[in-house]
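Asker: Pasted the sequence and its predicted model underneath.
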Amino acid sequence: MTRVGVVGAGVMGTGLTQNLTEHGHEVVLTDRSKEALDRARAEIERYERFGALLGATGPQREDMTRRVTYSTDLAELGEVEFLVENITENWELKRELYPRLDAVCRPETVFAVNTSAIPITKVAARTGRPDRVLGMHFMNPVPMKATVEVIKGWHTSQQTIDTAQSLLASVGKSGVLVNDSPGFVSNRVLMLTINEAVFLVADGVATAEQVDRIFTECFGHTMGPLATADLIGLDTILYSIDVLYENFQDSKYRPCPLLQRMVDAGLHGRKSGEGFFRYADAA
């Protein structure tokens, strides 16, 4: 396998493209926004120049940029052997996208859904290849995280799982295979934790700084839940919690109203310059 399609040129898609190309894969990176593709190109070029300072260890980093094809046309994905989709965590967008991907890609191409909460079986039903669809939940920043949550849908074949694990191994990663469920393992736990941390701030029990200090200094976590939320993006957090609430119909997944207000106000975390904390280095 050498040619991989990446759909969505946001933070995750860009990081995944970096990781794939520095390990020798050719990548077709698509996005409906030319501006997003231009930002991704600039970031990948910067990563190639300064990768050593960022801890990148790929053996072929010097050839990264020439291995990427950038396009707003999904038809460019027609010859990829494996595809990873990374668009916004929004079911309506994914529901519309997958029949289009199914039409342009070869029948044997594997589709990996890089989602934090949307059920894989639900996505696979929008294609004519449900046995070749699985979840691959990459963590951010992709080049620095060695483990991926791999999700088996209802119809996912063992051959598809083996292909996905082989791709991960080729970029220095391993996959933990779990069964399909909204939020899977990571986000059924993480989203509840973040949502409850937001409630603590909303209820005046503690400030964001105090909440995160307890997790970093008492439990030894690298980041507190609210700094983690800012890194992921509060809009993405809200989408994910909404998916859990809709699928489980359990009140424990009810999004905190403060989270909704912050998203409405454009306070999306690091990418907007402010969330629960302020960031001077926002794009």
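Answerer: Ah, there it is. Numbers count the residues shown, from 1 in each chain.

Asker: make it CA atoms for all contacts and neighbour counts henceforth
Answerer: Noted.

Asker: ok, residues contacting stretch 237-246?
Answerer: Applying C-alpha atoms under 8 Å, 6 or more residues apart in numbering, the contact partners of stretch 237-246 are 89-90, 116-118, 182-183, 188, 191-192, 229, 251-255, 259-260, 263.

Asker: Name the residues of that stretch that come out as buried.
Answerer: Buried positions in stretch 237-246, judged by neighbour count with 16 or more other C-alpha atoms under 10 Å: 237-245.

Asker: about what we covered before: make a ChimeraX selection of whichever of the contacts of stretch 237-246 turn out to be buried.
Answerer: Listed next is the ChimeraX selection for buried residues among these, using 16+ other C-alpha under 10 Å:
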select :89,90,116,117,118,182,183,188,191,192,229,253,254,255,259,263
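
Asker: Show me the contacts of stretch 237-246 that map onto helices.
Answerer: 188, 191-192, 229, 259-260, 263 (DSSP state H).

Asker: number of nearby residues for the closest residue to residue 179 other than its chain neighbours?
Answerer: Spatial nearest neighbour of residue 179, chain neighbours left out: residue 152 (5.1 Å); criterion: C-alpha to C-alpha, 6 or more residues apart in numbering. Each residue near residue 152 was counted by other C-alpha atoms under 10 Å, and the total is 23.

Asker: so residue 152 makes contact with residue 181?
Answerer: No - assessed by C-alpha atoms under 8 Å, residue 152 is found out of contact with residue 181, at 9.4 Å.

Asker: Let me see the ranges of the helices in the stretch 1-150 of the chain.
Answerer: For the stretch 1-150 of the chain, the helices defined by DSSP state H, counting those that start in this stretch occupy 11-21, 34-50, 91-104, 120-124.

Asker: Quick one: list the elements packing against the longest one.
Answerer: So that's helix 34-50. helix 11-21, strand 68-71 (3 or more C-alpha pairs under 8 Å, 6 or more residues apart in numbering; DSSP states H and E).

Asker: among the ones you listed, which is the most enclosed?
Answerer: Among these, helix 11-21 has the highest mean neighbour count (mean count of other C-alpha atoms under 10 Å), at a mean of 25.

Asker: Quickly list what's touching both of residue 152 and residue 181.
Answerer: Common neighbours of residue 152 and residue 181 (C-alpha under 8 Å, 6+ apart) are residue 120.

Asker: ok, back up a step: which residues touch the residue nearest to residue 179?
Answerer: Contact partners of residue 152, counting by C-alpha under 8 Å, 6+ apart, are 120, 134-135, 161, 177-180.

Asker: change it to 10 Å
Answerer: By C-alpha atoms under 10 Å, 6 or more residues apart in numbering, the contact set of residue 152 is 119-121, 131, 133-136, 158, 160-161, 177-181.

Asker: Second structure for comparison follows:
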Amino acid sequence: MSSDGEKVGVVGCGLMGAGIAETCARAGLEVVAVETNEDAANLGRIRLEKSLSRAEAKGAIASAADVLERVQIGTNLNALADRSIVVEAIMEDEAVKTALFRELDQIVVSKDAILASNTSSIPIIKLGVATSRPGHVIGVHFFNPVPVLSLVELIPSYFTAEATTERARTFVQERLGKHAIDCQDRAGFVVNALLIPFLLSAIRMVEGGFATPEDIDEGLIRGCAHPQGPLALADLIGLDTTRAIADALYEEYKEPQYACPPLLARMVDAGQLGRKSGRGFYAYS
């Protein structure tokens, strides 16, 4: 099946899901996005409208309204029945994702449809074997903000058919204009397996009183030419997501560098999740 005719479904319309829906719609594709309830769907719609308005103001797109017309946001998973590719972008919880893939397997009619996960750490094989079509399940991991960052990690599992991987590559590169890299189905894939220990090291420096978040971030920006410091980046990713990825990495490798620092666990327990909650290592208005 050619990616030119892809009907795209996105499950989840939070930060990542809305970004994936926007990127697909900006590429001229028809998108159906599904959220858990009306409040979440409305928040997703507002998120999408704001992002597209900014893109129009910058001249990145001709018309926000035209792109919005290509996205339907609802609450019924059955609306994904006719989709040829469905991208899951829900919370980073293995049990919840596995249950969703089991449900999508029953709903999506075409057995040629790709069921993709935007997971940043959960093994794809676990999602694939929850379905009757593991050969059509693949990891397609976008990076935040999705409309801006060009990288996508492609993660086939042990059972993913080569044709599925190549069709996903065509979709990502030719249809969406992104750059795909190939990753083995191991927790963290390429980017997070390198990035998360770095972020955790910065958190341990704060925890141990070695330096303030401001000084650590300034050090990396001014001393290593990083565009953003590790603690501001953790706030952007979400401290809950950072913790979830760390936990998945530690579960897989059992190496101390992947262990969640107590400070990170306490901040997440206190609801200080970074930008999304208004406070993490920094305060956000």
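Answerer: Now that the structure is in, tell me what you want to look at. Source: prediction; values computed, not measured.

Asker: what TM-score comes out when they're superposed?
Answerer: Overlay of the two chains. TM-score (TM-score structural alignment, normalised by the length of structure 1): 0.94; 279 aligned residues with a C-alpha RMSD of 1.5 Å.

Asker: Could you tell me where stretch 134-141 of structure 2 falls in structure 1?
Answerer: Counting by TM-score structural alignment, stretch 134-141 of structure 2 lines up with residues 130-137 of structure 1.

Asker: Quick one: distance of that stretch to the chain centre.
Answerer: 14 Å (C-alpha atoms, centre = their mean, to the nearest Å).

Asker: got a winner among the contacts of residue 152 of structure 1 for most neighbours?
Answerer: Counting by other C-alpha under 10 Å, top hit in the contacts of residue 152 of structure 1: residue 135 with 34 neighbours.

Asker: Does residue 206 of structure 1 touch residue 197 like I think?
Answerer: Yes - checked against C-alpha atoms under 10 Å, the pair residue 206 of structure 1 and residue 197 is within contact range at 9.1 Å.

Asker: Show me whatever sits in contact with both of the two.
Answerer: Common neighbours of residue 206 of structure 1 and residue 197, counting by C-alpha under 10 Å, 6+ apart, are residue 212.

Asker: Any idea how many residues pack against residue 225 of structure 1?
Answerer: 24.

Asker: so it sits right up against residue 200, yeah?
Answerer: No - counting by C-alpha under 10 Å, residue 225 of structure 1 does not reach residue 200; the two are 11.5 Å apart.

Asker: Relative to the whole chain's centre, how far out is stretch 228-237 of structure 1?
Answerer: Distance, centroid of stretch 228-237 of structure 1 to centroid of chain: 11 Å (C-alpha atoms, centre = their mean).

Asker: which residue ranges form the strands in structure 1?
Answerer: Taking DSSP state E as the test, the strands found in structure 1 are 3-7, 26-30, 68-71, 82-85, 110-113, 133-137, 147-152, 174-179.

Asker: can you redo the ones you listed as a markdown table with distance to residue 217 of structure 1?
Answerer: Output for the strands of structure 1, formatted as a markdown table (distance: least, C-alpha to C-alpha, whole Å):
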| stretch | distance to residue 217 of structure 1 |
| --- | --- |
| strand 3-7 | 38 |
| strand 26-30 | 40 |
| strand 68-71 | 42 |
| strand 82-85 | 36 |
| strand 110-113 | 35 |
| strand 133-137 | 28 |
| strand 147-152 | 24 |
| strand 174-179 | 28 |
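
Asker: out of those, which comes closest to residue 267 of structure 1?
Answerer: strand 133-137 (24.5 Å; C-alpha to C-alpha).

Asker: other SSEs contacting that closest one?
Answerer: Strand 133-137 of structure 1 is packed against strand 82-85, strand 110-113, helix 120-124, strand 147-152, helix 158-170, strand 174-179, with contacts defined by 3 or more C-alpha pairs under 10 Å, 6 or more residues apart in numbering; DSSP states H and E.

Asker: Could you dump these into a markdown table with distance to residue 47 of structure 1 added?
Answerer: Shown next, in a markdown table, are those (distance: least, C-alpha to C-alpha, whole Å):
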| stretch | distance to residue 47 of structure 1 |
| --- | --- |
| strand 82-85 | 20 |
| strand 110-113 | 24 |
| helix 120-124 | 31 |
| strand 147-152 | 21 |
| helix 158-170 | 19 |
| strand 174-179 | 23 |
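
Asker: Identify whichever of these lies nearest to residue 276 of structure 1.
Answerer: For residue 276 of structure 1, the closest of these is strand 147-152, at 26.8 Å, according to C-alpha to C-alpha.

Asker: what's the mean distance for that closest one versus structure 2?
Answerer: Using mean C-alpha distance after the TM-score superposition for structure 1, strand 147-152 of structure 1 ends up 1.3 Å from its aligned counterpart in structure 2, as a mean over the superposed pairs.

Asker: Give me the distance from that strand to the chain's centre.
Answerer: 12 Å.

Asker: now swap in stretch 86-102 of structure 2 and tell me
Answerer: The chain centre lies 11 Å from the centre of stretch 86-102 of structure 2; the measure is C-alpha atoms, centre = their mean.

Asker: What of stretch 230-249 of structure 2?
Answerer: For stretch 230-249 of structure 2, the distance to the chain centre is 12 Å (C-alpha atoms, centre = their mean).

Asker: what does it correspond to over in structure 1?
Answerer: Counting by TM-score structural alignment, stretch 230-249 of structure 2 pairs with residues 225-244 of structure 1.

Asker: how far does that stretch stretch from start to finish?
Answerer: End-to-end distance for stretch 225-244 of structure 1: 18 Å, by C-alpha to C-alpha, to the nearest Å.

Asker: Would you mind listing the residues in contact with the closest residue in space to residue 228 of structure 2 that isn't next to it in sequence?
Answerer: Residue nearest to residue 228 of structure 2 in three dimensions, not counting chain neighbours: residue 221, with 6.0 Å by C-alpha to C-alpha, 6+ apart. When contacts are counted by C-alpha under 10 Å, 6+ apart, residue 221 of structure 2 touches 215, 227-230.

Asker: Looking at the contacts of residue 152 of structure 1, which one is closest to residue 12 of structure 1?
Answerer: Nearest to residue 12 of structure 1 out of those is residue 136 (C-alpha to C-alpha; 11.8 Å).
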